[in-house]
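Asks: Show me how the following folds:
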Amino acid sequence: MRLDAVQAARVLVDGTFRPATLTLRHGLIEAVEPLEHDVDGVVLRVPDTAYVVPGIVDTHVHINEPGRTEWEGFVSATEAAALGGATTLVDMPLNSIPPTTTLAGLAAKQEAARGELMVDVGFWGGAVPGNVADLRPLWEAGVFGFKCFLSPSGVDEFPPLDPDGFLTALKEIASFDGLMIVHAEDARILEDSPAPPSRAYADFLLSRPDEAETAAIRQVLDGARETGARVHVLHLSSARGLDLLAEAKEEGLRVTVETCPHYLCFAAESIPDAASQFKCCPPIRDAGNREELWQALRAGVIDMVVSDHSPATAEEKGRGDGDLQQAWGGVSGLQVGFSAVAFEARRRNIGLEHVSRWMSRNTADLVDLTAKGRIVPGADADLAVYDTGVDFRIEATRLAHRNPISAYDGLRYGGRVTRSVVRGNAIDVDHPDHRWGRQLRRPA
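Replies: Below is the predicted model:
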């Protein structure tokens, strides 16, 4: 349904909720008018229990197509996104085959995505051993930056960078003012940590200690200091790294930081043993650590919240029959994340405007998508309607992502996304069958 206007008592404009009519034209926000403004055409009138926010911009999603489409594909991932209020995704360069580490790998992604998208999708490139010469061509082809690992990624076709390789890639990326995004866990510390076969979550946690993150973050910051490159720390789970990051920002290093809904919503002491749906790397840590992450978001040390949606088949998640060292690590939260974070924020007296900034404006700014993540004239008409008068009872089998496994299964949140709008097209959550999404390139 193509909309001409949206009217609501609570629209997030300039960081504040106020009554407004949004007039839409050619997929853009034409104007922000008073609520009583007369409009013609197709108008979405939002209930008084609901809030209109910019569509979520999720810059950390593993879609896995081509090559591992049985784990997740463009159709199922973008449907899950639309149902959860995410109107823009940036896809990670793994676990697809081939990975997005060459122009050929990028072309394979683009071909697989053609005609399959319900929301807008862009692509990260990858930095791996031996592809320094591929980085500038990928940047010129429109990727939003480059992901690397400092420890094994879990898939052979995307190996980690050793310290020399990391610095070499970082120097090349700095030469064209690109962005390096880093899975920051130190390989040596992980190798030295006890990792016996075990179904106990406490044992898995010991195998991915805080020190692995802090050591890797120190390496990232040293590299940024030496090269002047822009760097971004992915999926921060350990609050032990916050002082390092705060000091780096005060120093003036160009560093940004993200965390994820599962680190903000769950705690290690509440995770059952052998529950592989909670396994992710780095791991979910204890409740005190979780509250420190919330404090860091409020203080601006952590800049944004992204899903790190990384599903796999039931066979992969169940590998080892509960042995958490063998099960695939990844939490499927694309459809659930915004509603979960909004609910948990409300419990902590944090306003929805802050959640929107962390999950829309700041993520859009990370990748220079200045027409996304904000409700202003001239921006894309990408919106999410979040209704606190509607409960969200989560059943994994009813979520749209490809494999019905979720750490959120069985939870109930007060409030959910009831409508998404992608460039003026309203998606019906009961009939999400339109392919309005576009492939995005990094702005020149």
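Asks: contacts, neighbours, all on C-alpha from now
Replies: OK.
Asks: for the stretch 201-350 of the chain, what spans make up the strands?
Replies: With DSSP state E, counting those that start in this stretch as the definition, the stretch 201-350 of the chain shows strands at residue ranges 230-233, 255-259, 304-305.
Asks: Now do the first one: distance to the chain's middle.
Replies: Its chain's average C-alpha position is 15 Å from that of strand 230-233, according to C-alpha atoms, centre = their mean, to the nearest Å.
Asks: Against which helices or strands is that strand packed?
Replies: Where contact means 3 or more C-alpha pairs under 8 Å, 6 or more residues apart in numbering; DSSP states H and E, strand 230-233 is packed against strand 179-183, helix 210-227, strand 255-259.
Asks: Which one of the strands of the stretch 201-350 of the chain lies nearest to Ala86?
Replies: Among the strands of the stretch 201-350 of the chain, the nearest to Ala86 by C-alpha to C-alpha is strand 304-305 (12.3 Å).
Asks: helices or strands up against that closest one?
Replies: strand 255-259, helix 362-366.
Asks: contacting residues around the helix or strand just after the last one?
Replies: Meaning helix 362-366. Once the chain leaves helix 362-366, the next helix or strand it forms, by DSSP states H and E, is strand 383-393. By C-alpha atoms under 8 Å, 6 or more residues apart in numbering, the residues outside strand 383-393 that reach it are 46-47, 49-56, 85-87, 339, 410-422.
Asks: again, 7 Å this time
Replies: For strand 383-393, contacts defined as C-alpha atoms under 7 Å, 6 or more residues apart in numbering pick out 49-55, 85, 410-422.
Asks: Next, the structure of the following sequence, for comparison with the previous one:
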Amino acid sequence: MSRVDLVIKGGTIVRSDAVFKGNIAVKDGVIVAITDEAFVPASEECIDATGQYVMTGVIEPHLHLRDPSKNEREDFTSGTMACAAGGITTIVEHPVSTPSVHSATTLRNRIEAVQHKSLIDFGFYGGAGYDNLDLMLEMAEAGIMGFKTFLPASPPGREQEFIGLNAKDDGFLYQILEIAAKTDLPALFHLEDNTLLQLFEGRVRAQGRKDPMAHIDSRPEIAEIVATAKLLAMAQDTGAKVQLVHMSTDRGLELAKFYRKQGVSISIESCPQYLLLSKEDMEAAGPFAKMNPPLRSKETQRKLWNYVHDGTIDMIVTDHSPFLVSEKEIGYEDIFKAPPGHPGLETLLPLMLNEVANGRLTWQQLSSLLAENVARIYRMDQKGRIDIGKDADFVLIDMKQEWKVDVSQMYTRSKGTFKLFDGWNIKGKPVKTILRGKVIMENGEVIGKPGEGRFIRPTPKNHA
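Replies: Reported below is the predicted structural model:
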């Protein structure tokens, strides 16, 4: 073998099908060889990963960075620095912004606005709503990874951020699915039935309640379950590929299992907050724990893990939603005035490493949930797995490190709203993040530069 650019030697390589010791050779940002421990290829640079685990870089397909509309909350530089710190090398951003990504033009404008800011590789979704059905096909041709649609109504005062993102009613929902089916891209849905949300919020408000737990009671599990049942019946009828985002109920997931057996193409996300927290945490954190869908009961949280273990849940994502402390704090007086969402880019991998350490996840499951399944579902053929010909995206992990989550050390601009996992004890830490063969984070310090990230789009279906 001729001399290569980089060798990562002596680490324990993690893939969905195997965990083994070996060396990885990289040239021109691509993996060119995986060798056993005995053979170390000649290289310009060598990273000794002895005693560490080497996993493909995390792919985060559900986050909101706000750029270029709400940069005081987050922008592509601060957000992708946070990603690099947390072992994330590729993201797919949701279209909520001002303006939202709802056309080929707004997509191109978003790419132009952020490509010089991103430290890691990035893609985008396009919104699909009642008001931009005629623009969906052009967005698919322009390079979106999929479509995003909300079944709940837009939050009051944020209508510009949600142009082209609301289904509005069942008739439009069916049409969105019909068009999405023509593109063969996944159509992603926030699943809470709007009519039921109006009913239950109306009841809570009629009682004069504004306390944090009023938010929990205004968005009960039945709203997610009904929305899921409706969507999956329509997906079966239209042949669309659908993704159920941030699922929080076991009954919704049981419906998905049923429709999968009927041949419906379904992919499914959940988040650390639904797997590790419960509605009792909202009593302590108040508006800083407000999110949609809301935190559920401890019993529901426990049941969600069954769907992680049996493979129903394909990916664990953050739904990173940055806000200002002042925006959240108004929720102490009236929970309905605080915006929903919580940051999470720097804790996604560490929290899941902790679950590996305590035996609730295997290394193979971790690689699938945080990268390999994501790359497969979104047709990122160059990403998501340590294999010859793939991009040399890695995160090196030291499982001997035991540490405490410290919000003051975070790169995200929204660290002031990070209340839910602050102070948690973690076993296992990402110590090096590598993007296409270049180190961008080392021992917690982000050393990558804005502009090094590349825009990515789905690999064409006929790609050999």
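Asks: Mean neighbour count and distance to Ile284 of structure 1 for the strands of the stretch 201-350 of structure 1 - can I get that in JSON lines?
Replies: Conversion of the strands of the stretch 201-350 of structure 1 to JSON lines gives the following (neighbours: other C-alpha atoms under 10 Å; distance: least, C-alpha to C-alpha, whole Å):
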{"stretch": "strand 230-233", "mean neighbour count": "24", "distance to Ile284 of structure 1": "16"}
{"stretch": "strand 255-259", "mean neighbour count": "23", "distance to Ile284 of structure 1": "11"}
{"stretch": "strand 304-305", "mean neighbour count": "30", "distance to Ile284 of structure 1": "15"}
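Asks: What count of nearby residues applies to the counterpart of Met55 of structure 2 in structure 1?
Replies: Mapped onto structure 1 by TM-score structural alignment, Met55 of structure 2 lines up with Val53. Here the count is done by other C-alpha atoms under 10 Å, and Val53 of structure 1 has 28 residues near it.
Asks: what's near enough to touch Arg319 of structure 1?
Replies: Contacts of Arg319 of structure 1 by C-alpha under 7 Å, 6+ apart are Gln326, Ala327.
Asks: which residue lines up with it in structure 2?
Replies: Aligned against structure 2 by TM-score structural alignment, Arg319 of structure 1 finds its counterpart in Ile330.
Asks: Please report the distance of the residue mapped onto Gly15 of structure 1 from structure 2 from Asp281 of structure 2.
Replies: Applying TM-score structural alignment, one finds that Gly15 of structure 1 aligns to Asp17 in structure 2. For Asp17 of structure 2, the distance to Asp281 of structure 2 (C-alpha to C-alpha, to the nearest Å) stands at 36 Å.
Asks: Those two: which has the busier surroundings?
Replies: Legend: neighbour count by other C-alpha under 10 Å for Asp17 of structure 2 and Asp281, higher for Asp281 (16 against 10).
Asks: how far away is that one from Arg296 of structure 2?
Replies: Using C-alpha to C-alpha, Asp281 of structure 2 is found at 10 Å from Arg296 of structure 2.
Asks: same thing with Thr417 of structure 2?
Replies: To Arg296 of structure 2, Thr417 of structure 2 is 20 Å away according to C-alpha to C-alpha.
Asks: and the helix or strand encompassing Tyr413 of structure 1 with strand 383-393, angle?
Replies: With elements taken from DSSP H and E, the one containing Tyr413 of structure 1 is strand 412-422. Here strand 412-422 of structure 1 runs at 150 degrees with respect to strand 383-393, directions being taken by axes from the mean of the first three to the mean of the last three C-alpha atoms, to 10 degrees.
Asks: Report the buried residues of strand 412-422 of structure 1.
Replies: Of the residues in strand 412-422 of structure 1, those with enough neighbours to count as buried (16 or more other C-alpha atoms under 10 Å) are Tyr413, Gly414, Gly415, Arg416, Val417, Thr418, Arg419, Ser420, Val421, Val422.
Asks: and if you look at stretch 212-232 of structure 1?
Replies: 212-221, 223-225, 227-232.
Asks: and what of stretch 259-276 of structure 1?
Replies: Those buried within stretch 259-276 of structure 1 under the rule 16+ other C-alpha under 10 Å are 259-268, 271, 273-276.
Asks: And for stretch 39-53 of structure 1?
Replies: Residues of stretch 39-53 of structure 1 classed as buried by neighbour count (16+ other C-alpha under 10 Å): Val43, Leu44, Val46, Ala50, Tyr51, Val52, Val53.
Asks: Which of the three states applies to the fifth one?
Replies: Right, Tyr51 of structure 1. When states are read from DSSP: H, G, I helix; E, B strand; the rest coil, the local structure at Tyr51 of structure 1 comes out as strand.
Asks: Show me what Val242 of structure 2 lines up with in structure 1.
Replies: For Val242 of structure 2, the aligned position in structure 1 is Val231, judged by TM-score structural alignment.
Asks: typed the wrong thing, it's Phe172 of structure 2
Replies: Looking across to structure 1 (by TM-score structural alignment), Phe172 of structure 2 lines up with Gly165.
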